[in-house]
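Enquirer: please work out how this folds:
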Amino acid sequence: MTGSEEPPKSFRLAYVPGVTPAKWVKVWNERLPDVPLTLVQAAAAEVPGLLRAGEADVGLVRLPVDRTYFSAIPLYTETTVVIVPKDHLVTAVDEVTLADLGDEVLFHPLDDVFDWDGPPGEPAFERPATTPDAVELVAANVGLLVVPQSLARLYHRRDLTYRPVVDAPRSSVALSWPEEATTDLVEDFIGIVRGRTVNSTRGRTPAKAGAGQQGKPPEQGGARQKKPAGTKAGGSKAAGAKAAGAKGTGGKAAGRGGGGRAGSGGGKPAKRGKPRRSS
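Expert: The predicted structure is shown next:
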């Protein structure tokens, strides 16, 4: 590499625990092999700060975000579950409600992704610092923990299981970035997340097939949009009659005036000789 050449740009993707960006990273590496993509995993509360500080270009975050500063494209909403020991009574049913957990000790860790108005269940003696810490306490049969399903899978243990909580808040995952920092590479990643093909126009939804014909000026598309009057059934005969009438005083008059001699070599002589034989 010479001194005048610049090293390839890099692209940094921050993501929260529970999110798996592997499928999008794979597509990025196929389409932009010269632009390295760096993954930055951080706690849900930390990712907005990384984006503001310019330490990441985009982030896979948990909503809500500050929409006065960030753009966000919602991707999916997760099922909420309660993590319990495998021998807990909750495992006897397929799903539960918050009311079913009313008498249980429920942990509310400091990094809880839910914005509870009032945490359900009996409060724990102390709030765990992190979700993994709370999972350890559940394994010790101290209480239960309500989390998005992806976190229950991420921190899975053989002695624990989970059940859906049908009326609990849900966590939505979104692609987010500072609105004022919408670069070409950001647009490229948006296209990948949205499933656009490599030939799609960057930053815009691909046009529907055939949509371009609607905007053609009359001289380009008019011949296809408007059919000539003679294309209808019988139209060609009518047009031929009009054309014949325009050649003189009319089709019948033209025949009487001897026009047939020019059209068919003088007509049929036998018809003209019959009156002379009768006299």
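Enquirer: please make it C-alpha for all contacts and neighbour counts, starting now.
Expert: Will do.
Enquirer: now do stretch 29-45: distance to the chain's middle.
Expert: 21 Å (CA atoms, centre = their mean, to the nearest Å).
Enquirer: for that stretch, measure first residue to last.
Expert: Length of stretch 29-45, first residue to last, CA to CA, to the nearest Å: 28 Å.
Enquirer: what comes up buried for that stretch?
Expert: Leu37, Leu39, Gln41, Ala42, Ala44 (16 or more other CA atoms under 10 Å).
Enquirer: show me where the stretch 51-200 of the chain has strands.
Expert: Secondary structure of the stretch 51-200 of the chain (DSSP state E, counting those that start in this stretch): strands at 58-62, 70-77, 80-85, 105-107, 122-123, 144-148, 160-164, 172-178.
Enquirer: state the distance from the nearest residue to Thr197 once chain neighbours are set aside to Val47.
Expert: For Thr197, ignoring the flanking residues on the chain, the nearest one in space by CA to CA, 6 or more residues apart in numbering is Gly191 at 7.8 Å. For Gly191, the distance to Val47 (CA to CA) stands at 21 Å.
Enquirer: then Asp184?
Expert: 21 Å.
Enquirer: now Ala168
Expert: For Ala168 relative to Val47 (CA to CA), the value is 24 Å.
Enquirer: what about these two, which has more around it?
Expert: Val47 (25 against 20; other CA atoms under 10 Å).
Enquirer: surely that one and Val16 touch.
Expert: Yes: assessed by CA atoms under 8 Å, Val47 is found in contact with Val16 at 7.2 Å.
Enquirer: another for comparison:
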Amino acid sequence: MSERVLRVGYVPGVTPDKWARAWRERRDGVLLELVLVEEADAEQAVRDKRIDMALARLPVDRTGLHLVRLYDELPVVVVNREHPAAAYDEIELADLADEQFITGIPEGLIPRANQLTFPPMSAKEAVEVAAAGTGIAVLPMSVARLHHRKDVTHRPVRGPAPTTIALIWLTDRDDATTQAFVGVTRGRTPRSSRG
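Expert: Just a heads-up that it's a prediction; the model follows:
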């Protein structure tokens, strides 16, 4: 008889290693398969049942989904190493109002500069554009670290709301295996009760 598999997707920047280790220690005959999914595809991959669950970045459409918030990610600004923001340990969002935003204007900021129109691009591409000095990108810190280059730096930025990582799965897939993985992400031990 083949071993059952729980397929859990995760978006770039999320590091599911600690949960995978905890799962392997108590898996009860179910193999955990981790699948990297693009951020824009995580919700649909769950809905299409290509994966059983996903560690996704919010927001997602919660219709038909269970969702457990896991943690918030610190927003950072990614700039060329020569950019004035590189001199600070941390920067206020309002201090970036004269900049060109590659990844879209953060909510709550009224830019003073006429904004260039950048095509939709991946985080990696946005970091490449920031490296060229054409603009700046506001990204979750984990994503900025993932795409780090020698010619860019990132600094925490005060003002934008943090992004949230959550575990999502279909409401009709709420079995013991699913709940066991939810327990792992919530830090429950094999002996602790659900809740």
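Enquirer: picking up where we left off before, list the residues that contact both of Val47 and Val16 of the first structure?
Expert: Taking CA atoms under 8 Å, 6 or more residues apart in numbering as the criterion, Val47 of the first structure and Val16 both touch Val61.
Enquirer: now do the contacts for Ala144 of the second structure.
Expert: Ala144 of the second structure makes contacts with Val76, Val78, Ala123, Val127, His154, as judged by CA under 8 Å, 6+ apart.
Enquirer: any idea what the first one aligns with in the first structure?
Expert: What it means is Val76 of the second structure. Mapped onto the first structure by TM-score structural alignment, Val76 of the second structure lines up with Val81.
Enquirer: now the helices for the stretch 151-279 of the first structure?
Expert: Assigned by DSSP state H, counting those that start in this stretch, the helices in the stretch 151-279 of the first structure fall at 184-193, 218-225, 235-245, 251-256, 259-264, 269-278.
Enquirer: for Leu101 of the first structure, give me its contacts.
Expert: Applying CA under 8 Å, 6+ apart, the residues contacting Leu101 of the first structure are Pro120, Gly121.
Enquirer: which residue in the second structure lines up with it?
Expert: In the second structure, Leu101 of the first structure lands on Leu96 (TM-score structural alignment).
Enquirer: swap in Leu32 of the first structure?
Expert: Looking across to the second structure (by TM-score structural alignment), Leu32 of the first structure lines up with Arg27.
Enquirer: its match and Leu167 of the second structure: what is the separation?
Expert: 18 Å.
Enquirer: one more: Pro156 of the second structure?
Expert: 25 Å.
Enquirer: could you do Ile102 of the second structure as well?
Expert: 28 Å.
Enquirer: please apply the same query to Asp95 of the second structure.
Expert: Taking CA to CA, one finds Asp95 of the second structure at 34 Å from Leu167 of the second structure.
Enquirer: what about Ile102 and Leu167 of the second structure, which has more around it?
Expert: Ile102 (25 against 22).
Enquirer: what's the closest non-adjacent residue to that one?
Expert: Ala137 (5.3 Å).
Enquirer: aligned partner of that neighbour in the first structure?
Expert: In the first structure, Ala137 of the second structure lands on Leu145 (TM-score structural alignment).
Enquirer: I figured its match hits Pro85, correct?
Expert: No: taking CA under 8 Å as the definition, Leu145 of the first structure is not a contact partner of Pro85, at 10.4 Å.
Enquirer: quick check: neighbours shared by these two?
Expert: With CA under 8 Å, 6+ apart as the test, Leu145 of the first structure and Pro85 both reach Val138.
Enquirer: name the nearest residue to Pro36 of the first structure, sequence neighbours excluded.
Expert: Here the residue nearest Pro36 of the first structure, using CA to CA, 6+ apart, is Ser10, at 4.9 Å.
Enquirer: give the equivalent position in the second structure for the one you found.
Expert: In the second structure, Ser10 of the first structure lands on Val5 (TM-score structural alignment).
Enquirer: let's verify that match: helix, strand, or coil?
Expert: strand (DSSP: H, G, I helix; E, B strand; the rest coil).
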